[in-house]
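A.B. asks: The following comprises the amino acid sequence and a computationally predicted model.
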Amino acid sequence: MLDEQKQHEFEKRVDMLALSLALKPNDKNFDQNDDYKLLISTYIKMLEQDQDDFFIDRNSKQNIIRSLERTKEYFDFAEENQLRASLEKLVNDDPTDFMLFPMVVPLSEDINVYQHLIGFVVYKKEHDFIVMTVDKMTNYYDDNVVYQIIPKQRIKELSTLFFEERYDFKLEKFYLLECLTKLSTHTEPIEEIMMNDQTVGNCVIASLDASLKVILSNCRENIFSVDREDLSISWNPYHNRSTLEMRKRFLTAVKGENPEWNQLFDYIFDFYLYRVGKLPENREDSPIKSKTWYKVIRNMFAMDYYIQEIIANGGKIQPNHGPHPNSVYLIEPKGVLLKKEIQNVPSSRLDSQFGWIEKQIQRFKERLLFIKIDRAKAITQHIICSLEEKKEEINQENERRRVITEPVIDEGKIKPSLNQLIQQTIPVSSNHSTEQSKKQVKNELEK
């Protein structure tokens, strides 16, 4: 039982890290109460490990940690009045005292359509409540951050809404947001706060990351003030690469005492470093901020079955000589390309796939230089070999087509191509069978 728990914890930590780095979509349902408790606990550990006031000054840090602990308790509440009591205890006009709620907001009434998650932060101000909505995708509002004032007299309705929607959200488009609007007396966007769009379906973590960044920024500078001209939303406004530094610190907080687990966490993080241009160093030719480049890295991450292998083995690194799977994700079986028999793929698509494979080979070779784990190196080399084989298969198909379509020069005489011979040999009105036609063509070629 203990081993199963450890295995589950390891898988969740891997999933959480990959989602936080936008290396994959939420395809393993990282959205349960225990998942959010793990994420909030990781934020807490990250803040506790902050010894140089990178995120916030040490005088505010303990209050913020207490607020995050209170948020964790929310996921264990069995009754609405427990949540209401927590909201009532919020300190007036204190940016370090808050509750953070990850809430599903349906974008459609079809359960099969992607459902979005938004971060909601609740403060107390002048005895009323401020509910701040943080949404990187701006599906409902035109701005990433909007706040609403909810009168204190409506606290029971507010707590009931957040309690019930956490456990059984209504499959009604924008239901939660529209309920908050009905409860509020004032709604105001904070137009100065602008965020990058999500590039993959990882809102389960991206929305909470964004919410925490706004929370910490509000502790440095009042984001609700009238004068917001110079408002700065950042993990650290004095650090040139504050997001990269935050990711490094989050990685450290994800790690524990198991060295093999930690090796895999570092291995996953290297994909992120490669994406942002840090592996290899001084990589100037990559469009590292384009959505296409993000997709390239996600494809590489999905193809790298070393990650799945170590997850399947509970975090234990396998011997270097272990067997490889018969197929690699995104590399189709022999004779197949773009889900068709390769002979039926248009030449233009052959060429584009050839270019894609060449670039993938180059990228995996670049990654190979920085891989420290022998088994991971062997797997990367196997992926490169598989890509090389598919590339050669495309070459052979192109050559086959060239032979069919190009005329042959023999002793200074130009002989017609195979296609031309077929057209010459078979009149339009002919009733010859295909086999007879082939024999005629063969005889012509042998002359």
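C.D. replies: That came through, no problem.
A.B. asks: hey, let's count contacts and neighbours off CA atoms from now on
C.D. replies: Will do.
A.B. asks: could you point out which element follows the strand ranked longest in the chain?
C.D. replies: Criterion DSSP state E: the longest strand present in the chain is strand 116-125. Using DSSP states H and E, the helix or strand that follows strand 116-125 in sequence is strand 128-134.
A.B. asks: any idea how far that following strand is from the chain center?
C.D. replies: Computed by CA atoms, centre = their mean, to the nearest Å, the chain-centroid distance of strand 128-134 equals 27 Å.
A.B. asks: what angle separates the longest strand of the chain from strand 128-134?
C.D. replies: 150 degrees (axes from the mean of the first three to the mean of the last three CA atoms, to 10 degrees).
A.B. asks: Can you name every helix or strand that strand 116-125 contacts?
C.D. replies: Packing partners of strand 116-125 (3 or more CA pairs under 8 Å, 6 or more residues apart in numbering; DSSP states H and E): strand 99-105, strand 128-134, helix 203-220.
A.B. asks: Export the ones you listed to JSON lines and append columns for mean neighbour count and distance to Glu80.
C.D. replies: Shown next, in JSON lines, are these (neighbours: other CA atoms under 10 Å; distance: least, CA to CA, whole Å):
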{"stretch": "strand 99-105", "mean neighbour count": "23", "distance to Glu80": "14"}
{"stretch": "strand 128-134", "mean neighbour count": "24", "distance to Glu80": "17"}
{"stretch": "helix 203-220", "mean neighbour count": "22", "distance to Glu80": "23"}
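A.B. asks: Below is an additional structure, to be compared with the one above:
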Amino acid sequence: MNDYELRYEILAITLGMKKNDKIFAVTADLKKSYLILFSAYQKMIEQDTNAFFVDKEQKEKIIASLKNTLDFYEATNRESIKQLLEKLENNHPTSFFMLPLDYLINDSLDAIHTSGIIVYKRDEAYTLMMVDKNRFDPVNYITIAKDDLDSLSHYLFHSNKVHPFDKDLYGELNEFVFLSKEKKLSPLNIKMNKQFIGNCVFSEIEATLKTALFNCKINLFEHHPSQTTISPKWGSIFSFHSTLEMRRRFLTALKTNNTEFNKTLDYLFETYYLNRKNYAKKIKWKRDEKFINRLSNKNDPLSKLKYFMLRPFFQIEGQSKWIHYKIENAKKFRADPKTKIDFTSIQQKLEKSTPTDQIENLTFLHSRYSFTNER
């Protein structure tokens, strides 16, 4: 695939509109895809003028760490990896590099999974923070002694150069754990949403970047198990719709100087957003209708308790009219809770349509909906 095709593929997979069906097939495409991905992440941070991702004081160091990530992926020998490890700052969360770890999880050749790794230097040793949304404990870490620097450099280089098909089950993951002081993964007190779509090749790396940036704000290694489980997020901890905002910025960073191609990416993103937005509305109305129906059912325990639970609510003048309004609108906007967005159908339509068709459709979307400038 050429550069444009890869960028289109990266965006579609990141948005969950398709699975990892082509990227893993060719080693060259996999490597080029990660280079494009990490370059887009670096550009995204560079374009951050309002401290959405990181504090202004940390911005340059984060950009340098993403440059380290690109250097890691372009390394041609083990010595280059060793130099990257040696120049990491000790006990500094903004000093790191990331890598995707692709490996087989069973004997089937289509059972490849991707986890993300963040490499830090802590207490004069190397800490590998592993991010995998498929695990019960999505974020774990291991510690590798400085004396094992040569072995660590070797396995990191091997993970970068050898395709998962040519490795044993779990590949370098086993080697890293065996090399560690703990001899097992140590979980951190962190939770994440599970990955339900087969797009781990990019979604796990997105989660890894989010974790790395969040660790610059809150020290995740010191978040004790007795404390409330924490979920890394984009922006400040009080940001709303932060994932959508991040993906808007990622879309901008993926664009090139080709205006017509950029419109194709816009169309893909608008299709994703429009479907997600409408689906969320349907589910909300369905929940409203279900709750109201329970209140109306005399045999439902909730109905018998409603006057105690909602007494202040019903005492407010005009609320009965509001309840009637909600019931009537809920009936009009019925939605099957099992309904899902048919992303496969969307992708087929996108593949069949020409760039001209997509631009015309995008123009229609812009004329009908005003969500493109929302924040």
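C.D. replies: Structure's in. What do you need? In this text, all values refer to a predicted model and were calculated from it rather than measured experimentally.
A.B. asks: equivalent range in the second structure for the longest strand of the first structure?
C.D. replies: Under TM-score structural alignment, the match for strand 116-125 of the first structure in the second structure covers residues 113-122.
A.B. asks: Next, the mean deviation of that stretch compared to the first structure.
C.D. replies: For stretch 113-122 of the second structure, the mean deviation from the first structure after alignment is 0.6 Å (mean CA distance after the TM-score superposition for the first structure).
A.B. asks: What lies in contact with that stretch?
C.D. replies: With CA atoms under 8 Å, 6 or more residues apart in numbering as the test, stretch 113-122 of the second structure has contacts from 85, 88-93, 95-105, 126-132, 200-201, 204-205, 207-208, 212.
A.B. asks: Could you list every helix and strand in contact with whatever helix or strand Tyr273 of the second structure lives in?
C.D. replies: Using DSSP H and E, Tyr273 of the second structure falls within helix 259-296. Helices and strands in packing contact with helix 259-296 of the second structure are listed as helix 3-14, helix 242-254, helix 301-309, helix 319-332, helix 355-368; criterion 3+ CA pairs under 8 Å, 6+ apart.
A.B. asks: what's the matching range in the second structure for stretch 401-411 of the first structure?
C.D. replies: Stretch 401-411 of the first structure covers no residues of the second structure once aligned (TM-score structural alignment).
A.B. asks: Just the angle for the longest helix seen in the first structure relative to helix 259-275, thanks.
C.D. replies: Longest helix of the first structure, by residue count under DSSP state H: helix 374-405. Angle of helix 374-405 of the first structure versus helix 259-275, following the same axes, to 10 degrees, is 40 degrees.
A.B. asks: who's in contact with the equivalent of Asn20 of the second structure over in the first structure?
C.D. replies: Matched to the first structure by TM-score structural alignment, Asn20 of the second structure sits across from Asn26. Going by CA under 8 Å, 6+ apart, Asn26 of the first structure touches Leu19, Gly201, Asn202, Val204.
A.B. asks: So what does the last one match up with in the second structure?
C.D. replies: Val204 of the first structure maps onto Val201 in the second structure, with residues paired by TM-score structural alignment.
A.B. asks: Look up how far Phe52 of the second structure lies from the nearest residue to its match once chain neighbours are set aside.
C.D. replies: Residue nearest to Val201 of the second structure in three dimensions, not counting chain neighbours: Thr114, with 5.4 Å by CA to CA, 6 or more residues apart in numbering. Distance, Thr114 of the second structure to Phe52 of the second structure, using CA to CA, to the nearest Å: 27 Å.
A.B. asks: Leu66 of the second structure now?
C.D. replies: For Leu66 of the second structure, the distance to Phe52 of the second structure equals 17 Å [CA to CA].
A.B. asks: What of Pro355 of the second structure?
C.D. replies: 33 Å.
A.B. asks: again, but for Asn219 of the second structure
C.D. replies: 18 Å.
A.B. asks: Which one of the two is surrounded by more residues?
C.D. replies: Phe52 (16 against 10; other CA atoms under 10 Å).
A.B. asks: my guess is that one contacts Gly235, does it?
C.D. replies: Yes. Using CA atoms under 8 Å, Phe52 of the second structure is in contact with Gly235, at 4.8 Å.
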